[in-house]
Structures are given as structure tokens and as C-alpha cells.
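Undergrad: Return a 3D structure for these sequence lines:
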Amino acid sequence: MTDSAPPSKRMKFGFFDENIQVVVGPLRKRFNLHADILTTRSPYFKAAIAKRASTPDPPKDEQGSSQTTALQSTAKLGGDIELLDVEPEIFETYSQYLYQDTLDFDAPDDLTLDELVSVHILAAKLGDLRATNMAIDQMIKTSDKQHVVPGGSLVAIAFAGTSSESSSLRRLLVDFYMYEADKQVFTESSQLMPPAFCKAFMLRYIELKSGEGDAGFKQKISTLPACSYHQHDSSCPPCQ
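TA: Coordinates of the predicted model:
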């Protein structure tokens, strides 16, 4: 499988482009990012930034002075966007993707399967389908290169971080175990698998067994069509 996500337009930033402060994690680490790149990639950030812009002016006192504290004034001008339940390291990786348009980094900066799952979960919550597709492609590439499948604890994290049965990440993890996990890996991971995974696995087994027989199990994920686990909409058109 190759990364066939359509090329993105080169983003140009002017001297007066607005910067946005994104506060991440319980320790409130700050990231200073261009508003244009956030709104272009993420419907979540687009809505949050639009909400900041529509914040009404604070009331005036009898002398016409603003009745507001410095903190409220910051909120009035836009303020920070908070993602306090996100790990700063994962948001930093997402920020690198925003500016470099890739999740495929050279060693020793290449991402682990754990990191890629976390990036996918974050990108899905932000509505950034291009990032979710890139994370999927990189997970497949990493798994194929290292000859490993995600362990049971990582599967549990992925299923806890997604809610839809049609999640592309869930489908990929099910197929990893359907096509490529051996008996030992499955046995070692089975105690950690959430019930939702077990249900999805059995439904996938029935689907393959009834549709293609035993031949349906003789697949390698890296050889499947590029769009097999992708999601698309108007902002992220189908792969060519």
C-alpha cells in the first residue's frame, strides 16, 4: 500500500497572519500556530477560531472604560484554545505534520505504532481526515517494515479512543489480526482485547468466510488498495 493522499496546496503565511495559542495537556503547554493552517486542516479549529472572533465586547462602565480583567480581555480578543486532555508530545507531532505535511520521518525520529495510533485518535477528533489517512498509511508501513502487529494494549487504547464501529482505525486493527497475527501473538494479546474488538473481529471473520472462503484470509495489508482504510470528504478527496 502506498501513500496516495492527494497533494496539499502550499500554504503561504504573511507577516500579519494571525497566530493562535493552543494550550495542551494538564500542565498547559503552549503551542503558537498559524490560524490559516489550523482552519485549513481541521473543522474543529475552524469552528473554535470562528467562535473566538465572535466573542462580544465586554460592557462599559460610566466612564466608558471596559469592565474586564486582563484575562477576560484576552478571551475577548480571541484567547487560547485548550486541549487539556491531549498529550503535548502527540500534539507536537500533529503540529509537525501541519507544517511538514508528513508523518513519515527518518530514524531516529520515526514514529512508533503507539504514537501513530495516538495521532490518529487526535486527528479524528479534530476532523482532520488527511492526517488520519496519513497515520493509517504510516502504521501499515511501520508494521510491514518491522514485521509486527499492534499489541493488545494498543488495540485497547485505540478502541477506547474511537466510538464508531466504522472507524478506519478499528477496521485496520481488526484486519491486522485477521490477516497477519499468528497464534502466539493472538494468544498473548487476547486477554487485553476489549469486547468491541472481539465483536468486530467475529463479524469480519463471518464476512470473509461467507464472501471469499479461505482465500479471503490470504491477504497482506500492505498490498491492498491505498484507499482501503482511508476516509474522505470534500476537504480530502479520494485517492487517485
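Undergrad: make it CA atoms for all contacts and neighbour counts henceforth
TA: OK.
Undergrad: Which residue ranges of this structure form helices?
TA: Ranges of helices in the chain, per DSSP state H, are 35-41, 43-53, 70-77, 88-100, 113-126, 129-146, 152-160, 168-175, 183-190, 195-212.
Undergrad: got the buried residues for the fourth one?
TA: For helix 88-100, burial by neighbour count (16 or more other Cα atoms under 10 Å) applies to P88, I90, F91, T93, Y94, S95, Y97, L98.
Undergrad: okay, now K209: neighbour count?
TA: Neighbour count for K209, taken as other Cα atoms under 10 Å: 14.
Undergrad: The structure of the following sequence is requested for comparison with the preceding one:
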Amino acid sequence: MADDTPPAKRAKLTFSEHIRVLVGPTKQEFMVHKDVITSRSHFCKAATSERWSASGSQALKLPADDPDVFSGYLRCLYKDFVDIEDISKNQEQVINIYVLADKLGDATSKNIITDKYAEWSDSAYKIPDVELVNHAFNNTANNSQLRRMFVDFYVHEGSATILKDAVKCASLEFRTALLTAFVDLRDDQEWEDEPVSEAFGQRVSERDTCFYQEHDELCLPCASD
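TA: Now for the predicted structure:
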């Protein structure tokens, strides 16, 4: 039976309150609309729910984070957008924004970044280099969809030469994830009676909507899901 329950609605943004965010060891100050960031970030929502003061005298502190990365995160937060030029010029910076979004519990921003990275890779005919993948693996959790996407780049779009070089330079976690992905493909019953080559070549950009996305109560699934 179909579920007739209407989809959850997002809270209306009022833009009436701000949060002071102090970032990095120098405590660089950012003023962010409370409704905007708490509608996306579980961390900020939890941090302000109990102790928020109407006077705005309190501040969120991110002493271990880079102000430049936080600036990039705010652009993603407010515009729901990551510029392909940013990826072309500094992939590590974009991945660092993903890592910060992950730390803040902002699934929407993470999804925007994975989608845009897949689009950039397809248009530029490039996959992330091993150093970037190692960096991502070193700063994300085991269930990260970014890890999943990067592994798929190598499994389905990497040449033999790229794979050989990756095995030599990959971190232990990345190498293990690669080998696991190949074994899983081999054991997948869907490909049991098909040529081996048919199991590969599933380009990241051709995956279904939301394939590399995460969803929760602050980030609802796509309409097609």
C-alpha cells in the first residue's frame, strides 16, 4: 500500500538571527544566519538549540578549521553551488569543504559537492589522483559516499596503468577499498553469466540520481527516490 503521508516540510527561514562563528587559531569571525546554517547542519542545530542567546553574544568555535575552507563552505551553504572552476584550480580545497560539511553534519552540502565533482570529472575526462583520494580517505569515515565515488572512479574509469600506479601509492584504506570493490563485482550474481568486461565501465556521471548522496531529516531524498 502506498504511503500517503505528505513529505516533511523544511522550516521557513526568517533571517532574523545571526550566529558568530570563530574559525581557526586566530578566531576569524564570520556572521552566519542562524536559520540557514541550523537548517542544514546537525552540529550547529544542536549547539544552538539549548544555549542560544537572543543577544547574540555567544559564538560557535571551530579552532581546528581553516577560515578559507569555512568561507568556501559558506558559499556552498548559501548558494547550493560549487563552481567547477574551483574544482579545476584546487581539488583539495573542495574536498576540504566536503570534510568540513561532514564534520558539521551537513549532508546537503556534501551531496552538492559529490554531484559537482562527478560533473567536473565527466567534462574534464579526469579522475582524482591518488594523493587526493588518500587525503579524502584520511579525513572521512568508512561509510563516506565520497570514498565510494572515488573508488568507483578507479574501478570503472581507471586504465590499467592508473590502477597499477594507484596500488603502489594508495593508502592502506584506499587499497583495501579498491580490492574489496573488485571482489564484490566478481561475486555479484548479476554478472555471473556475463562477460567480465560488462561489469565495468559504469561511469560515475551515469549513475542514478542520489547514488552518491546521503539523506536525513535535514536533507530529504530526491523526488525520484
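Undergrad: After superposition, what is the TM-score?
TA: With the length set by TM-score structural alignment, normalised by the length of the second structure, the two chains reach a TM-score of 0.82; 208 aligned residues with a Cα RMSD of 2.5 Å.
Undergrad: now the buried residues of helix 88-100 of the first structure as JSON lines including distance to D175 of the first structure?
TA: Formatted as JSON lines, those follow (distance: Cα to Cα, whole Å):
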{"residue": "P88", "distance to D175 of the first structure": "30"}
{"residue": "I90", "distance to D175 of the first structure": "25"}
{"residue": "F91", "distance to D175 of the first structure": "27"}
{"residue": "T93", "distance to D175 of the first structure": "26"}
{"residue": "Y94", "distance to D175 of the first structure": "25"}
{"residue": "S95", "distance to D175 of the first structure": "29"}
{"residue": "Y97", "distance to D175 of the first structure": "26"}
{"residue": "L98", "distance to D175 of the first structure": "29"}
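Undergrad: of all these, which two lie farthest apart?
TA: P88 and L98 (14.9 Å; Cα to Cα).
Undergrad: F81 of the second structure is in contact with I112, isn't it?
TA: Yes: in this structure F81 of the second structure lies within contact range of I112 using Cα atoms under 8 Å: 6.6 Å.
Undergrad: Neighbour count: these two, which is higher?
TA: Neighbours per residue (other Cα under 10 Å) separate F81 of the second structure from I112, with I112 holding more: 17 against 14.
Undergrad: my guess is the more buried one meets D83, correct?
TA: No: counting by Cα under 8 Å, D83 is not a contact partner of I112 of the second structure; they are 10.5 Å apart.
Undergrad: Would you mark the buried spots in stretch 145-158 of the first structure?
TA: V149, P150, G151, G152, L154, V155, A156, I157, A158.
Undergrad: now K79 of the second structure: how far from C222 of the second structure?
TA: Plainly put, K79 of the second structure is 18 Å away from C222 of the second structure if you go by Cα to Cα, to the nearest Å.
Undergrad: Tell me who's in contact with Q219 of the first structure.
TA: Counting by Cα atoms under 8 Å, 6 or more residues apart in numbering, Q219 of the first structure touches Y179.
Undergrad: Aligned to it, what sits in the second structure?
TA: If you follow Q219 of the first structure across to the second structure using TM-score structural alignment, you land on Q202.
Undergrad: Can you give me the neighbour number for L122 of the first structure?
TA: 21.
Undergrad: for the residue mapped onto it from the second structure, what are its contacts?
TA: With TM-score structural alignment as the matching criterion, the partner of L122 of the first structure in the second structure is L100. By Cα under 8 Å, 6+ apart, the residues touching L100 of the second structure are D65, V69, F70, Y73.
Undergrad: how about S159 of the second structure, what's its partner in the first structure?
TA: Per TM-score structural alignment, S159 of the second structure is aligned with D182.
Undergrad: cool, T26 of the second structure as well?
TA: T26 of the second structure maps onto L27 in the first structure, by TM-score structural alignment.
Undergrad: Ok, K126 of the second structure next?
TA: Match for K126 of the second structure (TM-score structural alignment): V148.
Undergrad: ditto for P67 of the second structure
TA: P67 of the second structure maps onto P88 in the first structure, by TM-score structural alignment.
Undergrad: Do I have it right that G79 of the first structure meets R52?
TA: Yes: in this structure, G79 of the first structure is within contact of R52 by Cα under 8 Å, at 7.0 Å.
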